[in-house]
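Asker: sequence and predicted model, in that order:
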Amino acid sequence: MSLQIGKSLRNGFDRATNRNAGLLFVMFFFVSLASTIVTNTATAVAYRRLAELSKEMSEEPLPVSDWLLPSVSVPVPFEIILVLLVLLWIASEAVQVISDRTFISEETERLHEPTRWIGWATLSSLAFVAFFNFLLFFYISSVVFLGVLTPVLGLFWALIGGVGTLVLSLLLFFTRQEIATRDVGPIEAMTGSWSLARTNEIELFGLGVVLILIEAAQRFLVLALGSVRQLFTIVASSLLGAVALVFFSAVVAQAYRQLRLEREDDGSETTADSLDPNDEWDDPPL
């Protein structure tokens, strides 16, 4: 059972040009646009509050230059902004679940079961993202801490821990797809991804490099628009970001589907875990 990178990219591109991909693009675009505006607003409010605090505590307050602040923001209290950021984070994960579920299925016209246990799937996806980000934070913090104590030890741990983190990332590559299709919790999803990705780490690394290069090109285009009016830049970056998210979701979903179908052909896939759309879905554990 070996992943074919070229096949995943071709199938992903084909799925990213179907009608339901357009629906997902619209969803990703509006979530991305709203997130950018709310983040800009949070940045502007936080900077102004910091300037006010600096003015109270120092004779030389922090200067508030309008050109340093985002020009596209809304006059909303900071507390409401924090709530909006959390809601948009939840919304983005929900859209990601729907996108993965749709691209893994054979549906090309409509979204595939977008409301099926969407709350549970979103919560599981958020838990996985929080767990993985905690691991990354722990790794980076430990590298900095050991580097301050002993530079040689910090460098050694940066290399060893970096390799371990990379391998773990590859083994958990399909966790979100497991959550979206099997309606399982984060622990069972990570176990399923580990089982599926094992022995395919090199291929998944190659696929990840391709996607990273595409994302780098997308970010370069966004930076190239930096000299244009900020409102246009925000809209354009949201459009490009939505295109990239749809394509990435389609490619990873096709890679996941490829390995799952091969495992079905090998007879190692159980009926309950089958991708057959006629099979009944199990309710998630409560």
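Answerer: Done, it's in.
Asker: from here on, just use CA atoms for contacts and neighbour counts.
Answerer: Fine.
Asker: what's the longest helix along the chain packed up against?
Answerer: With DSSP state H setting the assignment, residue counts place helix 19-57 as the longest helix in the chain. Using 3 or more C-alpha pairs under 8 Å, 6 or more residues apart in numbering; DSSP states H and E as the contact criterion, the elements in contact with helix 19-57 are helix 78-104, helix 230-266.
Asker: and if we set it to 6 Å?
Answerer: The contact analysis (3 or more C-alpha pairs under 6 Å, 6 or more residues apart in numbering; DSSP states H and E) places helix 19-57 against helix 230-266.
Asker: now the longest helix of the chain and helix 78-104, what's the angle there?
Answerer: Here helix 19-57 runs at 160 degrees with respect to helix 78-104, directions being taken by axes from the mean of the first three to the mean of the last three C-alpha atoms, to 10 degrees.
Asker: okay, one more to line up with it:
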Amino acid sequence: MSLSIGAALRNGFDDFASEKGALFTAVFVLLGIANAVFSQTFSVALYERLFDFIPTTPENQAQLEQARQAVVEQAPLSLGTSLAVALLGLFVLFLIAEVLRIVAIRAFADDAGSPLPDDATRALGSTALTAILAAIVTGIVVAIGTALFVIPGIVAVILFAFVRQEIALNDSGVVESIRNSVGLVTDDALAVTGLLVVLVLLGIVVGVPLSLVPIPLSPVVTLAVNTIVGQLVAVYGIAVLTDAYQQVTTESVTEDEFAV
């Protein structure tokens, strides 16, 4: 029995539309806004550093000021802090995001009605550390694969689809979670690839209406809408992939039980 894309999408939507889905959507939207603030802060601070390396002369002073002003206008949420503070903020938000993904996966995998089951925070510190290390390792592999004519990077993304679910639900280590994810995906590669394609297309489609607005929107409004839409898709994606993981692992267990 293969992974059912339709069932994963339907079950994922049921979880997404539930109380727990609303809870995690709200939290992830707040996280997305905070990430946007520090991303813009980083961008402004980086450009300021670059501008410092450009010699200022009477001829280019006006142009440099205009360039600085343009950067600031495109980053209205910037805190105006140093590059180090911006990097620290982004790193802390990265850690928080990994913890929240672990909790969300466990919550969506739980059939109880509670938005936040007791098991959701089990051994959260060590599990989050494993997830962070796995994210770094898989991120490096994907980056290298993308640099090698893109396609290897896409293949790596597909093979690592269930790494976080393995860590959150199976208590797997870094190497074990990667190995198990690759094994689960290769057993039903076409269905998993199809499911990921659907999620990517969904993210593109829901973002189209904003680009069709006939009037120019302020950077703040555009950022707010993009953040909300992006986090809605992200939370739905977590719910869908968690259901898909449960499908393929349940089938594996059933096959093992009947194996002679």
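Answerer: Good, I have the coordinates. All values reported here derive from a predicted model rather than from experimental measurement.
Asker: pull out the buried residues from the longest helix of structure 1.
Answerer: 20-25, 27-45, 47-48, 50-51 (16 or more other C-alpha atoms under 10 Å).
Asker: ditto for stretch 217-235 of structure 2
Answerer: Residues of stretch 217-235 of structure 2 classed as buried: 223-224, 226-235 (neighbour count, 16+ other C-alpha under 10 Å).
Asker: so which bit of structure 1 is that stretch matched to?
Answerer: With TM-score structural alignment applied, stretch 217-235 of structure 2 matches the range 228-246 in structure 1.
Asker: contact partners of the matching stretch?
Answerer: Contacts to stretch 228-246 of structure 1, defined as C-alpha atoms under 6 Å, 6 or more residues apart in numbering, come from residues 25, 28-29, 32-33, 222, 225.
Asker: if we use 8 Å, what do you get?
Answerer: 16, 21, 24-26, 28-30, 32-33, 36, 71-72, 99, 214-215, 218, 222, 225-226 (C-alpha atoms under 8 Å, 6 or more residues apart in numbering).
Asker: same question for stretch 246-260 of structure 2.
Answerer: Looking at what lies outside stretch 246-260 of structure 2 - C-alpha under 8 Å, 6+ apart - the contacts are 1-4, 109, 184.
Asker: would you mind listing which of these are buried?
Answerer: Applying 16+ other C-alpha under 10 Å to the contacts of stretch 246-260 of structure 2 flags 3, 109, 184 as buried.
Asker: what residue in structure 1 is paired with the last one?
Answerer: Right, Leu184 of structure 2. So, by TM-score structural alignment, Leu184 of structure 2 is matched to Leu196.
Asker: which residues does that match contact?
Answerer: When contacts are counted by C-alpha under 8 Å, 6+ apart, Leu196 of structure 1 touches 174, 259-260.
Asker: what helix or strand is it on?
Answerer: When secondary structure is defined by DSSP states H and E, Leu196 of structure 1 falls within helix 186-197.
Asker: list the buried residues in that helix.
Answerer: By neighbour count, and taking 16+ other C-alpha under 10 Å as the criterion, the buried residues in helix 186-197 of structure 1 are 186, 189-190, 192-194, 196-197.
Asker: what sits closest to Ile144 of structure 2 if chain neighbours are left out?
Answerer: Setting aside the residues directly before and after it, Ile144 of structure 2 is nearest to Gly153 in space (C-alpha to C-alpha, 6 or more residues apart in numbering), at 7.0 Å.
Asker: does the one you found touch Thr138 like I think?
Answerer: No - in this structure Gly153 of structure 2 lies outside contact range of Thr138 using C-alpha atoms under 8 Å: 10.1 Å.
Asker: mean distance, the helix holding Leu196 of structure 1 to its aligned residues in structure 2?
Answerer: With the two structures superposed, helix 186-197 of structure 1 lies on average 1.7 Å from its match in structure 2, counting by mean C-alpha distance after the TM-score superposition for structure 1.
Asker: right, and the helix or strand after that helix?
Answerer: helix 201-224.
Asker: how close does that following helix sit to structure 2?
Answerer: Using mean C-alpha distance after the TM-score superposition for structure 1, the mean distance for helix 201-224 of structure 1 is 1.7 Å.
Asker: chain center to that helix, what's the gap?
Answerer: 13 Å (C-alpha atoms, centre = their mean, to the nearest Å).
Asker: now do the same contact list for Leu210 of structure 2.
Answerer: Here Leu210 of structure 2 is in contact with 222, 225 (C-alpha under 8 Å, 6+ apart).
Asker: now with 10 Å?
Answerer: When contacts are counted by C-alpha atoms under 10 Å, 6 or more residues apart in numbering, Leu210 of structure 2 touches 217, 222, 225-226, 229.
Asker: doesn't Leu77 make contact with Ile33 of structure 2?
Answerer: Yes - contact between Ile33 of structure 2 and Leu77 holds when scored by C-alpha atoms under 10 Å: they sit 9.4 Å apart.
Asker: okay, and the common contacts of the two?
Answerer: Residues touching both Ile33 of structure 2 and Leu77 by C-alpha under 10 Å, 6+ apart: 39, 223.
Asker: out of everything not next to it in sequence, what's closest to the aligned partner of Ala128 of structure 2 in structure 1?
Answerer: Structural correspondence for Ala128 of structure 2 with respect to structure 1 (TM-score structural alignment): Thr122. In space, not counting the residues next to it along the chain, Thr122 of structure 1 is nearest to Ala94; the distance is 5.2 Å by C-alpha to C-alpha, 6+ apart.
Asker: my guess is the one you found contacts Arg116. True?
Answerer: No - counting by C-alpha under 10 Å, Ala94 of structure 1 does not reach Arg116; the two are 11.2 Å apart.
Asker: circling back to that earlier point, give me the common contacts of Gly153 and Thr138 of structure 2.
Answerer: By the contact definition C-alpha under 10 Å, 6+ apart, Gly153 of structure 2 and Thr138 are jointly contacted by 144, 159.
Asker: give me the three-state assignment for the residue of structure 1 positioned farthest from its centre.
Answerer: Taking C-alpha atoms, centre = their mean, the residue of structure 1 most remote from its mean C-alpha position is Glu59, at 43.8 Å. In the three-state summary, Glu59 of structure 1 is assigned as coil, counting by DSSP: H, G, I helix; E, B strand; the rest coil.
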